[in-house]
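In: this one's sequence-less:
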């Protein structure tokens, strides 16, 4: 159960990212609108988790999946950030949602802060 906490934190932060974005454009932050904004990034996040576990397993063998630490900045946090960003933007484009360059830059910054930032903070606190 403890292994799912980092995944849950990531989901909450991606939902929060979507809420912030919708709120900044005076759009409804609950209901179908939020789901429409969340699903591309949520799918990218889920794919990132699959990739991160596969990378750990490939490097260290199948038993690595049991030892996998979802709190690691590298490579886990970076994989999750890139997968959420790239996957989210590709799915938004395919589904007819906007992917303006300014939005990509804002999303890249916020998702890095959220998905890598909390992991870095945990590592710093654990090192003390």
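Out: Yep, that arrived. Please read all numbers here as calculations on a predicted model, not as lab measurements.

In: only C-alpha atoms for contact and neighbour calcs from this point on.
Out: Fine.

In: can you tell me which helices and strands the biggest helix by length in the chain packs against?
Out: The longest helix of the chain (DSSP state H) is helix 32-60. When contacts are defined as 3 or more CA pairs under 8 Å, 6 or more residues apart in numbering; DSSP states H and E, helix 32-60 packs onto helix 5-24, helix 64-67, helix 78-94.

In: deepest of those helices, which one?
Out: Of all those, helix 78-94 has the most neighbours on average by mean count of other CA atoms under 10 Å, namely a mean of 21.

In: taking helix 5-24 as reference, get the angle to it.
Out: Interaxial angle, helix 78-94 versus helix 5-24 (axes from the mean of the first three to the mean of the last three CA atoms, to 10 degrees): 40 degrees.

In: possible to save the helices and strands packed on helix 32-60 as a markdown table with distance to residue 103?
Out: Listed next are these as a markdown table, based on distance: least, CA to CA, whole Å:
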| stretch | distance to residue 103 |
| --- | --- |
| helix 5-24 | 10 |
| helix 64-67 | 34 |
| helix 78-94 | 9 |
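
In: okay, now the one to match up with it:
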């Protein structure tokens, strides 16, 4: 169950990234356009989960979180190039930062909460 939640958080963050990006550029809200923007990053995310075996410790910040993040961005950008989609430098920076905040952010929170739980258990 934990892996399902972790995967869901990652997928949701990619979808939030796509939704905000498309809205900020006033692109039509069509499902096809949304899917066309999302698929490279979702594939990159899936590749990252596979390469880093994220199901073993999906909430680990390092190396899993960092690996999944970098893989999602790199594979996503390569697929965008192959699909004839834009990869302007500003877009690459925004995508890297935004995806990093989300994909690493929830893992960082989980790490802190896990540490507090361990500390609290030590005083029982």
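Out: On my side now, so go ahead. Nothing here was measured: the structure is a model prediction, and the numbers come from that model.

In: what's the TM-score here?
Out: In this superposition the chains share a TM-score of 0.89, using TM-score structural alignment, normalised by the length of structure 2; 116 aligned residues with a CA RMSD of 1.3 Å.

In: on that earlier part again, could you give me the buried positions within the longest helix of structure 1?
Out: For helix 32-60 of structure 1, burial by neighbour count (16 or more other CA atoms under 10 Å) applies to 34, 37-49, 51-57.

In: and the contacts of stretch 25-38 of structure 2?
Out: The set of residues external to stretch 25-38 of structure 2 that reach it, using CA atoms under 8 Å, 6 or more residues apart in numbering, is 14, 15, 18, 19, 22, 23.

In: and stretch 79-97 of structure 1, which stretch of structure 2?
Out: Here stretch 79-97 of structure 1 aligns to structure 2 at residues 67-85, judged by TM-score structural alignment.

In: give me the distance from the single longest helix found in structure 2 to the chain's centre.
Out: Scanning structure 2 for the helix with the most residues, using DSSP H, yields helix 89-122. Relative to its chain's centre, helix 89-122 of structure 2 lies at 11 Å (CA atoms, centre = their mean, to the nearest Å).

In: cool, and stretch 31-46 of structure 1?
Out: How far stretch 31-46 of structure 1 lies from its chain's middle: 11 Å, per CA atoms, centre = their mean.

In: check the contacts of stretch 25-38 of structure 2 and tell me the two furthest apart.
Out: Pairwise distances across the contacts of stretch 25-38 of structure 2 peak at 14.2 Å for 14 and 23 (criterion: CA to CA).

In: just give me the neighbour total for residue 74 of structure 1.
Out: By other CA atoms under 10 Å, the residues close to residue 74 of structure 1 number 14.

In: right, I mislabeled it, should have said residue 122 of structure 1
Out: Residues lying near residue 122 of structure 1 (other CA under 10 Å) number 13.

In: nearest residue to it in space, please, no chain neighbours.
Out: With sequence-adjacent residues excluded and distances taken as CA to CA, 6 or more residues apart in numbering, residue 122 of structure 1 is closest to residue 71, at 7.5 Å.

In: SS state for that neighbour?
Out: Classification of residue 71 of structure 1 using DSSP: H, G, I helix; E, B strand; the rest coil returns coil.
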